[in-house]
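> using only what follows, build the 3D model:
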Amino acid sequence: MSAHSKHVNADGSHGPLPPLHLPRRTRMLLWAALLVLVGAVAADVLAGPGVTLTPMLAVTPMVSAPATRNPRVPLATGAVAAVMAVLIAYFVDVALPISVHVASLLSIVAASLASAATVALMASRERELFHVRNVAEAAQRALLRPPPERIGQLRIAVRYTAAAAESRIGGDLYEVTETAYGVRILLGDVQGHGLAAVETAADVLGAFRAGSRIVADLAQLAERMDRIQASHAMQERFVTALLLEVPPTGPAKFVNCGHPPPLLRRAGRVVELKPPAAAPPLGLRHLAGGRYQAGLFEPRRGDLLLLHTDGVSEARDRADRFYPLAERLAALRASAPEDLLDLLLADVGRWAEHGLTDDAALLALRWDR
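The predicted structure follows:
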């Protein structure tokens, strides 16, 4: 960001924060509090000189505080409340002792100062959290580099969605790279979440990027990545992964390391590409045994292959039913990978009314020729 585009926030720091958004329930509660205050002032005026409700005006700056990041706002509303208290004392509550009016004014001043301090503190904490999230997002963008939209015969699109709206970092990973053996693709899901999962994702991506250019056999590449993952200190953190190789000619190969199978959509029908044999996730082969084997399929023009993590296939609706990914994929009319992924994510969002419980990564390929 250039120096000319910066501005100073209410808390004295530089750089814009996202717009403040209050949940609907919070807005309703604040409006209810405001109506109570208006009713109290009206009741005070109608009650005459023997009764006062002006101490309730001390709540005014507290009502305005949640709706702003500027500490001047509760100070200003407190000043308005103080003026109203003076006017009511002078014109309405003339029969009450001066000590009652002084107590009301002092209450308004104290509440205004406390509300302003709270707003300033919350704005500062929000800015710190905003910067931390931006750093995390930048780190993840550095790890998950966007693939090219087209490589030879392939048209490619990727989408990544965090389980929580406030989360910008997770353990799903993907990579697309051109090698002497063809286009090689990785889609994986690290066990767990947070920074530890991202560290593991970085290790897996590094192993794939280094090995995909020098290891000719795709199954041997998976074995190499498994050994690297198992050699790390955090051996209990495993990674489900799908490796795909699309050569310039001939059948495509895939190795499934304990990952949800990819879905092939061809002529309106969707089928799962199942591996020749079950294989464990990366980092667990030394415990579970078995070996990685490559499956084959012959792509045709117009085929669309969807790679996904279980954040999509395990999304649940209100009745606790899993999202029928294969059925919905067959029903979507979009042919362009990027359009199809947008429609698919929107459909998953409607299915999982309470949001995703896990991060979701989607990678779609279409053979154009």
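
> rest of the way, CA atoms for contacts and neighbours
Fine.

> what lies in contact with stretch 278-291?
222-223, 225-231, 235, 237-241, 256-259, 292 (CA atoms under 8 Å, 6 or more residues apart in numbering).

> most distant residue from the middle of the chain?
Ala95 (59.3 Å; CA atoms, centre = their mean).

> check the gap between the closest residue to Ile185 other than its chain neighbours and Arg150 for me.
Nearest in space to Ile185, with sequence neighbours left out and distances taken as CA to CA, 6 or more residues apart in numbering, is Val176 at 4.5 Å. Note on Val176: its distance to Arg150, by CA to CA, to the nearest Å, is 11 Å.

> which one's more surrounded, those two?
Using other CA atoms under 10 Å as the criterion, Val176 and Arg150 rank with Val176 on top: 22 against 14.

> distance of Asp320 from Asp347?
Distance from Asp320 to Asp347, by CA to CA: 16 Å.

> which one's more surrounded, these two?
Higher neighbour count among Asp320 and Asp347: Asp347, with 16 against 10, using other CA under 10 Å.

> and the more buried one, which of the three is it?
Assigned with DSSP: H, G, I helix; E, B strand; the rest coil, Asp347 falls in the helix class.

> helices of the protein, start to end?
Secondary structure of the chain by DSSP state H: the helices cover 24-47, 60-64, 72-91, 98-143, 194-211, 218-231, 285-288, 310-313, 325-331, 337-351.

> most packed of these?
helix 60-64 (a mean of 23; mean count of other CA atoms under 10 Å).

> before we move on, the earlier item: reformat the helices of the chain as JSON lines; add distance to Gly268.
Shown next, in JSON lines, are those (distance: least, CA to CA, whole Å):
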{"stretch": "helix 24-47", "distance to Gly268": "42"}
{"stretch": "helix 60-64", "distance to Gly268": "56"}
{"stretch": "helix 72-91", "distance to Gly268": "58"}
{"stretch": "helix 98-143", "distance to Gly268": "34"}
{"stretch": "helix 194-211", "distance to Gly268": "33"}
{"stretch": "helix 218-231", "distance to Gly268": "29"}
{"stretch": "helix 285-288", "distance to Gly268": "37"}
{"stretch": "helix 310-313", "distance to Gly268": "20"}
{"stretch": "helix 325-331", "distance to Gly268": "6"}
{"stretch": "helix 337-351", "distance to Gly268": "13"}
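
> for comparison, sequence B:
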Amino acid sequence: MNSGQATTGAMRWALAVPYVIIMAVALVDVLAQSTVLLSLLATPPALTAATSRPRTVLLVGGLALVVCAGILLADDTVGPGRAAAALGAVAFVALAAAQTSALRVRAGQRHQRTKQELMDVRAVADVAQEMVLGPVPQVNGPIELAVSYTSATIGARIGGDLYEAVTMPDGGTRLLVGDVQGKGLPAVRTAVTVLTAFRAAALTASSLHEVAQHIENALRRRESVEKFVTAVLADCTEQGRVTLLNFGHPPPLVRRRDASVRAVEPDVPGPPLGLPPGLGSHGLDSPGTGTVLLSPGDRLLFYTDGTTEARDPSGAFFALPAAVRHLGHRSLDHDLAALREALTRHTRGPLDDDAALLLLRLNSPGAPPSANHERR
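The predicted model follows:
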């Protein structure tokens, strides 16, 4: 017997218990020619209220009243006062149980409506996120990309995690991974501003600093609400040279073919984008720059803090570098799925914040890319 059949059987037995009690009381009292179990007739409607609707509770209460009256009529030793008290007790419990059942049913309906509303909100949020985050190029020569977006728990507001990648005219790839301060529609609007500015400047700007300045100008021009953005901009050539510009974002992790992992951090950290004037100047001499040279088979993981700030029930953070060390599958999507699974095992449940992942691998020239790319 499976669990579903066992549950159904248990529910049927629970529904039958009140009727069994009524029949047992009637049988024992008639055979004993006494009212020794008469008080138990108030139990069936109370039990029925836990699983049934008010109409059923009243039906069981009415049946208990009829049986109670029949037992009292059959026993002429019961005085009028005791008979009235017995009938009144059964009737009172039946009415109270019906009211309890009605409250339980209404609470269940409210819970179901709330759950459906949360699911509807989440569905809208997912669609909005899909509209904000377009597909990235999967393969550009020896450069291969895969992305993953893991949503937080149902009911959590849509976040401002963002990513984008474009194929450059010279054959390289220019990409962006970022995280807007806060959540909700203001964060989404800021994310759209950042992505729009990046897409407009990525193909024509001569440097990452110029792209960053374009994003900074767009934020200052369009954002009335103070929202800063942590971000990493990167240029990757077909030879594997990656130039990074980091604006207060968690540093990418490079995973070498020998399974060693290290963070690619700039010598001087850069401030987030979108800070008030005077605090976030990103001229050509801006801090936050760094470089890394990839060899064929090396991977570079970009991520948002929803990954590194995920905690287990004891409060320990997710050890992302240790998880990245195990990435070595032929398929990048398989690697990202393994990361998501490790994250779920660590938190033992849904995430509290959205988590975006972008995984880049440098393949040997002429090597076939992995297949079955997907975005979640």
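
> TM-score for this pair?
The TM-score (TM-score structural alignment, normalised by the length of the first structure) is 0.75; 329 aligned residues with a CA RMSD of 3.5 Å.

> does the residue farthest from the centre of the first structure touch Gly48 like I think?
No. The criterion here is CA atoms under 8 Å, and Ala95 of the first structure misses it with Gly48 at 9.2 Å.

> shared neighbours, these two?
Common contact partners of Ala95 of the first structure and Gly48 (CA under 8 Å, 6+ apart): none.

> which ones are touching the counterpart of Gly290 of the second structure in the first structure?
Under the alignment (TM-score structural alignment), Gly290 of the second structure pairs with Gly295 in the first structure. Shown in contact with Gly295 of the first structure (CA under 8 Å, 6+ apart): Lys253, Phe254, Val255, Lys274, Pro275, Pro276.

> for Leu53 of the first structure, same thing?
Leu53 of the first structure is in contact with Ala40, Val41, Ala43, Asp44, counting by CA under 8 Å, 6+ apart.

> same question, Tyr303 of the second structure
Contacts for Tyr303 of the second structure (CA under 8 Å, 6+ apart) come out as Val177, Pro250, Pro252, Ala355, Ala356, Leu357, Leu358.

> need those in CSV with neighbour count and distance to Val105 of the second structure, can you?
Below are those laid out as CSV (neighbours: other CA atoms under 10 Å; distance: CA to CA, whole Å):
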residue, neighbour count, distance to Val105 of the second structure
Val177, 24, 47
Pro250, 20, 49
Pro252, 21, 52
Ala355, 25, 38
Ala356, 23, 41
Leu357, 25, 43
Leu358, 24, 47
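
> need the max-distance pair from these.
Spatial extent of the contacts of Tyr303 of the second structure (CA to CA) is set by the pair Pro252 and Ala355 at 14.1 Å.

> skip the chain neighbours and tell me the closest residue to the aligned residue in the first structure for Leu339 of the second structure.
Counting by TM-score structural alignment, Leu339 of the second structure corresponds to Leu344 in the first structure. Closest residue in space to Leu344 of the first structure, ignoring its immediate chain neighbours: Leu329 at 7.3 Å, by CA to CA, 6+ apart.

> counterpart of the one you found over in the second structure?
So, by TM-score structural alignment, Leu329 of the first structure is matched to Val324.

> what of Thr240 of the first structure?
Checking TM-score structural alignment: Thr240 of the first structure goes with Thr230.

> so what's its match up against?
Neighbouring residues of Thr230 of the second structure by CA under 8 Å, 6+ apart: Gly178, Asp179, Val180, Gln181, Asn246, Phe247, Gly248, His249, Pro271, Pro272, Leu273.

> what's the answer for Thr167 of the second structure, then?
Each residue near Thr167 of the second structure by CA under 8 Å, 6+ apart is listed here: Pro137, Asn140, Thr173, Arg174.

> neighbour-wise, which of those residues leads?
Highest neighbour count within those: Thr173, with 25 neighbours (other CA under 10 Å).

> chain neighbours aside, what residue packs nearest to that one?
Leaving out its chain neighbours, the residue that sits closest to Thr173 of the second structure by CA to CA, 6+ apart is Thr167, at 4.8 Å.

> looking at the alignment, what corresponds to that neighbour in the first structure?
Using TM-score structural alignment, Thr167 of the second structure sits opposite Glu178 in the first structure.

> same check on Val211 of the second structure?
Residue pairing (TM-score structural alignment): Val211 of the second structure is matched to Leu221 of the first structure.

> same question for Cys68 of the second structure.
Counting by TM-score structural alignment, Cys68 of the second structure corresponds to Ala89 in the first structure.

> got it, and Gln129 of the second structure?
In the first structure, Gln129 of the second structure lines up with Gln140, judged by TM-score structural alignment.

> could you pull up the residues touching its match?
By CA under 8 Å, 6+ apart, the neighbours of Gln140 of the first structure are Ile169, Val198.

> now it: how far from Ala110 of the first structure?
45 Å.

> repeat that for Ile169 of the first structure.
In terms of CA to CA, Ile169 of the first structure sits 41 Å off from Ala110 of the first structure.

> and for Glu126 of the first structure?
Between Glu126 of the first structure and Ala110 of the first structure the distance is 24 Å, computed by CA to CA.

> returning to what we had before: any chance of the contacts of Thr230 of the second structure in JSON lines, plus distance to Thr304 of the second structure and neighbour count?
JSON lines is the format used below for these (distance: CA to CA, whole Å; neighbours: other CA atoms under 10 Å):
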{"residue": "Gly178", "distance to Thr304 of the second structure": "7", "neighbour count": "30"}
{"residue": "Asp179", "distance to Thr304 of the second structure": "6", "neighbour count": "30"}
{"residue": "Val180", "distance to Thr304 of the second structure": "10", "neighbour count": "25"}
{"residue": "Gln181", "distance to Thr304 of the second structure": "12", "neighbour count": "18"}
{"residue": "Asn246", "distance to Thr304 of the second structure": "13", "neighbour count": "32"}
{"residue": "Phe247", "distance to Thr304 of the second structure": "13", "neighbour count": "26"}
{"residue": "Gly248", "distance to Thr304 of the second structure": "11", "neighbour count": "18"}
{"residue": "His249", "distance to Thr304 of the second structure": "8", "neighbour count": "25"}
{"residue": "Pro271", "distance to Thr304 of the second structure": "16", "neighbour count": "22"}
{"residue": "Pro272", "distance to Thr304 of the second structure": "14", "neighbour count": "26"}
{"residue": "Leu273", "distance to Thr304 of the second structure": "15", "neighbour count": "28"}
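
> closest to Arg199 of the second structure among the residues you listed?
Nearest to Arg199 of the second structure among these: Gly178, at 13.8 Å, using CA to CA.
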